[in-house]
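1. Here you go, sequence then predicted model.
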Amino acid sequence: MSEAPWLTIIGLGEDGPEGLSPASRAALERAQIVMGPPRHLGLLPDLAAKRVDWPVPFADGLPLLESFRGRPTVALVSGDPFWFGAGSVIATRLAPGEWHALPAPSTFSRAAARLGWPLETTLCLGLHAAPLARLRPHLAPGQRAIVLLRDGPAVGALAGYLAAEGFGDSQLTVLEALGGPRERITRDTAQTLGGSFAHPVAVAIEVAGNGPSLPRASGIADSFFDTDGQITKRPIRALALSALAPLPGQTLWDIGGGSGSIGIEWCLSHPSLSAISIEPRPDRAARIRANADRYGLDRLQVVEGAAPAALADLPPSDAVFIGGGLSGALMQDLTTRLAPGTRLVAHAVTLESEALLTAWSAQLGGDLLRIDLAEAAPLGPKRGWSPARPIVQWRVVL
């Protein structure tokens, strides 16, 4: 490898060469190879470099790009390569000294400049390769968002999705080809938006409507989950998540997933979190997947099988929740399988499982909490307290 990076990742906007920095222009003039989407290559002036179309799908272009190693090469990407761009995918395949990047203003920056929105308080999402359901946790009246979409037809799909979720009154600003000669801006509500649109396109959303919004605190309403009755209910779930104490970048094993509520709320608490739900019943495993899909949570994996056998090939976890299937064999397996520092939270509702947790807490320490809840319910012509079965929670750091 030469001392200088052989690859320059250049961000290019719809304004083409006019928006390039002097450094980007110089890199293009030095290049022997310029690789990018046909749309970007068509924006460039005449160059001595060989032009190479980036193939579809995107992943097919990575080995081709690497085949140019050692020759001065430019990879063209949209705007800021490292904000929902291709830069990070390219960079992870190369050594740090092999590449450098010259970003241009991102589509988010250009959109904010048209709208007068402060980016620091605006949700920015790349949905060109992600489901529209990724928006669902953020849909609350007053929320502002700028989203990137894969193509023109996705604009209509987004408007239909918002209306179906109860947010058809949301104001949409459709931003096509920002900064270029084809720039077009269209404003309408999600429920009345019509017409056709063309790539590249972003949509700014001012959320409005009466659809249900997900609260930011742990313990969202049970109605947000499809369930057959096997669910860690809202107050208990809030206490469980508090005990699990999710931290950015961590992974949860949810043993006995039921409806998936614990794993889903774990993932909702931060975009870097992931979870694996272990569920022996196929119908419930399917329900967990459907519940996760509703919120665009591809970070939740479902494993069909019974613990401890189903744990054999799983990646390491930082926290484990046992909501079902508690047994002495499972506890013995976990205490030998899990790394020191793993947070373990288990719930017991039967006398036998409570005795098991009591015994293990005497051996390993941690905290035992007995949870007794009651809800007001009709009692003749008046009301009285209807107690739920008490739950014992054991929390320990192994």
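-> Here it is on my side, so go on.
2. okay, CA-based contacts and neighbour counts for the rest of this
-> Noted.
3. to the chain's geometric centre, what's the distance from stretch 299-316?
-> 20 Å (CA atoms, centre = their mean, to the nearest Å).
4. End to end on that stretch, go ahead and measure it.
-> End-to-end distance of stretch 299-316 (CA to CA, to the nearest Å): 15 Å.
5. Same question for stretch 73-93.
-> Stretch 73-93 has its terminal residues 15 Å apart, counting by CA to CA.
6. Can you point out the buried residues in it?
-> Applying a neighbour-count criterion of 16 or more other CA atoms under 10 Å, one finds 73-87, 90-91 buried in stretch 73-93.
7. got the contact list for it?
-> By CA atoms under 8 Å, 6 or more residues apart in numbering, the residues outside stretch 73-93 that reach it are 6-13, 27-28, 31-37, 40-41, 62, 99, 101, 103-107, 125-126.
8. from those residues, which ones fall inside helices?
-> In this view, the contacts of stretch 73-93 that belong to helices under DSSP state H are Ala27, Leu28, His40, Leu41, Leu62, Thr107.
9. Farthest-apart pair in those, please.
-> The distance between the two most remote of the ones in helices among the contacts of stretch 73-93 (CA to CA) is 23.5 Å, for Leu62 and Thr107.
10. what about the two, which has more around it?
-> Comparing Leu62 with Thr107 by other CA atoms under 10 Å, the one with more neighbours is Thr107, at 27 against 14.
11. ok, that one - contacts?
-> Residues in contact with Thr107 (CA under 8 Å, 6+ apart) are Gly79, Asp80, Leu178, Ala202.
12. In addition, the following structure is provided for comparison:
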Amino acid sequence: MTPARPVPPFPVTVVGIGADGWQGLPESSRTELREAEVLVGGPRQLDLLPPECAGERVTWPSPLRPAVPRLLAAHAARRIAVLASGDPMFYGIGRALAEEAEALRVLPHPSSVSYAAARLGWPLEDVEVVTLVGRPAARLAAALHDGRRLLVLSAGAATPGEVAALLRDRGFGPSRVRVLEQLGGARERTTAETTADEWPQDHAPADPLNIVAVECHRAPDAPRLGAVPGLPDEAYEHDGQLTKKHIRAATLGALAPAPGELLWDIGGGSGSIGIEWMRTHPSCRAVTVERDPVRADRITRNAERLGVPGLRVVTGAAPAALAELPAPHAVFVGGGLTAPGLLDACWAALPLGGRLVANTVTLESEALLAGARRRYGGELVRLAVAHAVPVGGFTGWRQAMPVTQWSAEKTANPSPGADR
């Protein structure tokens, strides 16, 4: 039996501090900082404290996250106060400390988002917040919808220019942009409103402590990308290996993504299933397995273009390429069904409640899906789509190849399917 870790004598206290520094703190936060034996924070935050905060000052090392448990252990018997910008539990150090500290006390300060919404008169419940701190700017693309308001947490002085460039590139050049700097401090400033199209190439860098406000407006000639699966096929760069729009929407419906879940997308092709899985919620994750390196590179480009640069692309053949992957909540097999043992390996990797969906257009793979249904149960359906096309001076239907789809959920008491 593993012995319990000793409980430290004092909780770790996290104090939110704004650009207004010491004078902006309530007395309860000041008291904690005066009494702390160890003061941890970034150089800018520590410089805001007066000499009466006499504790040992420790600057966060880089990278920060791996250092958290080591730093807490090194000062376990002392009063530790950690400084954080604004609200420590909103994209702040509070999350990492909550995962590592035995006891935690958080004294928040208004976040930059709260200040920005107050200055702009934007109800926070109608605003989407996107952080680019330590994250690629491309992830902003998934939040771009006509008429939406965004608050973008900046990584530094160059972020506003990067945001304007991305808006132009993604067809949102008419969007209105403002930069709010040093919110809550003596040097607070809001730039004049402009559009991303009008943003000058030689625009001076912003103050490093800034947030970008965006009112999204799509250019008339830009493609409309909705919030649900089934994006236009033209949104993807592809070589023909693409799950088409209507089949893609039905496939994502069967996969049923939920926040925080991980998908294996096997035989990625153009990456459309993994990409649209991740677009359903910012916390959804996906790994795409594609054996063709040219297609794997294309998937990466599509993911960045469509706002999910965190899509992981593994170049290799399944099932061998699956061995080191984290366990999935759902699996989609869009290619390589005839690889020996692939379906069984995918089923074995799923936890209870996990879903497996596989599509095919060939008779050989259809027979494999029928066998999987006999073993594991689930539903076997045929999806057929026809498009209206000119027939002389009239209009007729052109039938696309029908897709056979098997979908099943892993349960404790499976009910194997039977041939009908």
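-> Done, it's in. Keep in mind the model is a prediction, meaning the values are calculated, not measured.
13. Mind telling me the TM-score for this superposition?
-> Superposed pair, TM-score by TM-score structural alignment, normalised by the length of structure 1: 0.94. Supporting alignment: 396 aligned residues with a CA RMSD of 1.9 Å.
14. thinking again about what came up before, in structure 2, which of the contacts of Thr107 of structure 1 remain in contact?
-> Retained in structure 2: Gly79, Leu178, Ala202, out of the contacts of Thr107 of structure 1 (criterion both residues aligned by TM-score structural alignment, their matches' CA atoms under 8 Å).
15. Name the nearest residue to the residue sitting nearest the centre point of structure 1, ignoring sequence neighbours.
-> Nearest to the geometric centre of structure 1 sits Pro271, at 5.0 Å (CA atoms, centre = their mean). Leaving aside its sequence neighbours, Pro271 of structure 1 sits nearest to Pro248 (CA to CA, 6 or more residues apart in numbering; 8.0 Å).
16. That neighbour: which element?
-> Pro248 of structure 1 is part of no helix or strand when elements are defined by DSSP states H and E.
17. so who does it touch?
-> His270, Pro271, Ser272, Leu273.
18. Make JSON lines out of the contacts of Thr107 of structure 1 and add secondary structure and distance to Ala157 of structure 1.
-> Listed next are these as JSON lines, based on DSSP: H, G, I helix; E, B strand; the rest coil; distance: CA to CA, whole Å:
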{"residue": "Gly79", "secondary structure": "coil", "distance to Ala157 of structure 1": "24"}
{"residue": "Asp80", "secondary structure": "coil", "distance to Ala157 of structure 1": "26"}
{"residue": "Leu178", "secondary structure": "coil", "distance to Ala157 of structure 1": "21"}
{"residue": "Ala202", "secondary structure": "strand", "distance to Ala157 of structure 1": "13"}
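19. What degree of burial does Pro51 of structure 2 show, as a neighbour count?
-> Pro51 of structure 2 - counted by other CA under 10 Å - has 9 other residues nearby.
20. For Ala355 of structure 1, see how far away the residue in structure 1 that it lines up against is.
-> Matched across to structure 1, Pro51 of structure 2 falls on Asp46, judged by TM-score structural alignment. If you measure Asp46 of structure 1 against Ala355 of structure 1 using CA to CA, the figure is 78 Å.
21. Can you tell me the SS state at Ser242 of structure 1?
-> At Ser242 of structure 1 the chain is in helix, as set by DSSP: H, G, I helix; E, B strand; the rest coil.
22. Excluding chain neighbours, what is closest to Ser114 of structure 2?
-> Using CA to CA, 6+ apart, the nearest residue to Ser114 of structure 2 is Leu124, at 7.6 Å.
23. Can you list the residue ranges for helices in the stretch 251-400 of structure 2?
-> 272-279, 293-305, 342-349, 363-376 (DSSP state H, counting those that start in this stretch).
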